[in-house]
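>>> Sequence plus the predicted model coming up.
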Amino acid sequence: MRFYLTTHKRHWVRLTRVPLFLKSEHFVKAAKLTPALGPYAVDSGGFSELQRHGEWTRTPRQYVDDLRRIWECVGPYDWAAPQDWMCEDLIVHGGTAGPNVFAGTHLSVEEHQRRTVANFLELRSRAPDLRIAPVLQGDNVPAYERCAELYEKAGVDLRAEPVVGLGSVCRLQSTQKGAAIVTAMAAHGFKLHGFGFKTLGLEKVGHLLASADSAAWSYHARKRPPIAGHTHKNCANCLEYALSWRTRVLAAIPAWQQPLLNAA
């Protein structure tokens, strides 16, 4: 398994060889991009996009243009997420979670799945060279099975794909429902990427994933004093803290998984 450190700091790509996971928008805003030192993957930023607007405001053509600039300036990435449609209740129906307001798409889960598959097909058609990965979406095991069937009917062999993203599981990862979804999809032989996986989720199903990412280090850092000698208020934007957190997470994984999880 490859464990990506999710960050909003795009310049980290030139500071560490640890695998990084970054939103495409963080690269898009940069006037100048520099080559990456190590491996990285690109998130489309779909959760934030749908949370704020209830729809995608970037066209597939714009997204492909953004991905191509990243590819050419930063270097070939492992893979990039499509403009998928998450299926969490708040994304679909809207509402609030703490200070966060969700616009809501007010569409069905089935429509989210249809749009997810359609977008992947369009992006792959526009840019077959850019390593855009398919993503499965759903809200329960039968729904994820249905999404996999949509890809199959469209002629996409998910078993042959280098990576298949597993969406809408971030908040379920440490639950029995989340474990059931991961187990069911892994049983198909898909090389799964778990979005937003933390320690408890990795302990349960990490052995079934080809890769995972997490930004939990930043949340943890906000609630703790900074590392000794650091002058900032906290280490929520600190590479040293993030790398230390990643080491602790990997060390907490069951020993029989360590040789895989420690791989760069």
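Looks like it arrived, so ask away.
>>> Please make it C-alpha for all contacts and neighbour counts, starting now.
OK.
>>> how close does Ala180 sit to Thr96?
27 Å (C-alpha to C-alpha, to the nearest Å).
>>> got it, and Thr175?
Distance from Thr175 to Thr96, by C-alpha to C-alpha: 22 Å.
>>> Between Ala180 and Thr96, point out the one with more neighbours.
Counted by other C-alpha atoms under 10 Å, Ala180 and Thr96 do not tie: Ala180 has more neighbours, with 16 against 11.
>>> name the element the more buried one belongs to?
helix 176-186 (DSSP states H and E).
>>> Contacts for that helix, please.
Residues from elsewhere that reach helix 176-186 (C-alpha atoms under 8 Å, 6 or more residues apart in numbering): 140-141, 144-145, 166, 169, 172-173, 192, 201, 204-205, 208-209.
>>> for whatever helix or strand comes next after it, packing partners?
The first helix or strand that comes after helix 176-186 along the chain, using DSSP H and E, is strand 192-194. Here strand 192-194 touches strand 164-166, strand 211-214, going by 3 or more C-alpha pairs under 8 Å, 6 or more residues apart in numbering; DSSP states H and E.
>>> Any idea how far the shortest one is from the middle of the chain?
So that's strand 164-166. Relative to its chain's centre, strand 164-166 lies at 8 Å (C-alpha atoms, centre = their mean, to the nearest Å).
>>> again, but for the last one
Using C-alpha atoms, centre = their mean, we find the averaged C-alpha position of strand 211-214 to lie 7 Å away from the chain's own average C-alpha position.
>>> hold the first one in mind and look at this next one:
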Amino acid sequence: MPTVTGPLFYLGAHQPHWLWNADFPLFVSHRQLTRKARLRPAVCRWALDSGGFTELSLNGRWTTTPGQYAVAGARYAEDLGMPDFLSQQDWMCEPFMIERTGLSVREHQERTVANYLDLRALAPTLPWLPVVQGWTLPDYLRCVELYASAGVDLAALPRVGLGSVCRRQSTGEIGHIVAALAGLGLKLHGFGVKAGGLQRYGYQLASADSMAWSYNARRLPPLPGCRGHKNCANCLTYATGWRARLLAGLAARGHQTDLFPLPTGEEAA
């Protein structure tokens, strides 16, 4: 597997078994990993998605306790190998999510900060990813202040998640938010960033992940030779090709050449 240095692009993966087959970084959900009774060392770099968007959308709250999540994180690190980071159990701040939980943006932010502190206390050796939550730029800046008041210097950490941007990440508003937070020295991870967002502000991110390939594949017939499934929404062959095309396209446009190295060798196959 080629050595990749610097910031990374994580391909979102529905299937935990890709951790034993892919040769590029993966972003895998806790909701999928927790269903696997047996795990073995991953053959690629990986990071953990908490599954929080689904959790809050379905339940209006977290049903997994910080203690349970910390135990799961420790298991993944031991069995799969240490991840680049494990996303905390944050509280998204999209208007529909605020309506779903019945809480305010401020309450979501306070719960997000409290959860990070809990996880760090429960499993201090694991690389927990704090997430800055909000909806407007003042919201995000206030969240940074909440972390600071709790003794967390976000700028000193290797990576900080940027929450509640997935469904609007190609907008100019998000570009301003990213620029402001990056200007504070935060090394940001963008959740669910699509090509439009990468072109607009990707150069200010430390890393990003995307599941857009699966949505695209669901609307298309399967690739030639992909027998046994009606589409390639869970297909590593399709995902690998999509990733290569994305990175090549961004490089051809003059974007992201530092953030997303072009695939080489086996990665380009």
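Yes, it's here. Keep in mind that what you see is a predicted model, and the values were worked out from it rather than measured.
>>> Tell me how they score on TM after superposing.
Once the chains are laid over each other, their TM-score by TM-score structural alignment, normalised by the length of structure 1 reads 0.94; 254 aligned residues with a C-alpha RMSD of 1.1 Å.
>>> about what we covered before: next step: the contacts of helix 176-186 of structure 1 restricted to strands.
Assigned to strands by DSSP state E, the following of the contacts of helix 176-186 of structure 1 qualify: 166, 192.
>>> Tell me the buried residues within the contacts of helix 176-186 of structure 1.
141, 144-145, 166, 169, 172-173, 192, 201, 204-205, 208-209 (16 or more other C-alpha atoms under 10 Å).
>>> And stretch 187-202 of structure 1, what's buried?
Residues 190-199, 201-202 are the ones in stretch 187-202 of structure 1 that count as buried (16+ other C-alpha under 10 Å).
>>> quick one, what contacts the residue nearest the centre of structure 2?
Closest residue to the average C-alpha location of structure 2: Phe191 at 4.2 Å, with C-alpha atoms, centre = their mean. Taking C-alpha under 8 Å, 6+ apart, we find Phe191 of structure 2 in contact with 161-163, 165-166, 208-210.
>>> Repeat the analysis, applying 6 Å as the threshold.
Each residue near Phe191 of structure 2 by C-alpha atoms under 6 Å, 6 or more residues apart in numbering is listed here: 208-209.
>>> Now which residue in structure 2 aligns to Val13 of structure 1?
Val13 of structure 1 maps onto Leu19 in structure 2, with residues paired by TM-score structural alignment.
>>> SS state for that match?
Under DSSP: H, G, I helix; E, B strand; the rest coil, Leu19 of structure 2 falls in the helix class.
>>> Give me the helices and strands touching the strand ranked longest in structure 2, please.
The residue-count maximum for a strand in structure 2 (DSSP E) belongs to strand 8-13. Helices and strands touching strand 8-13 of structure 2, by 3 or more C-alpha pairs under 6 Å, 6 or more residues apart in numbering; DSSP states H and E, are strand 26-29, strand 207-210.
>>> want to throw those strands into a markdown table with distance to Cys226 of structure 2 and mean neighbour count?
Listed next are the helices and strands packed on strand 8-13 of structure 2 as a markdown table, based on distance: least, C-alpha to C-alpha, whole Å; neighbours: other C-alpha atoms under 10 Å:
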| stretch | distance to Cys226 of structure 2 | mean neighbour count |
| --- | --- | --- |
| strand 26-29 | 22 | 25 |
| strand 207-210 | 22 | 23 |
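>>> so Trp46 of structure 2 makes contact with Phe24?
No - the criterion here is C-alpha atoms under 6 Å, and Trp46 of structure 2 misses it with Phe24 at 8.5 Å.
>>> okay but Met1 of structure 1 is in contact with Pro259, surely?
No - judged on C-alpha under 6 Å, Met1 of structure 1 makes no contact with Pro259 at a distance of 9.0 Å.
>>> Right, I'll leave it there.
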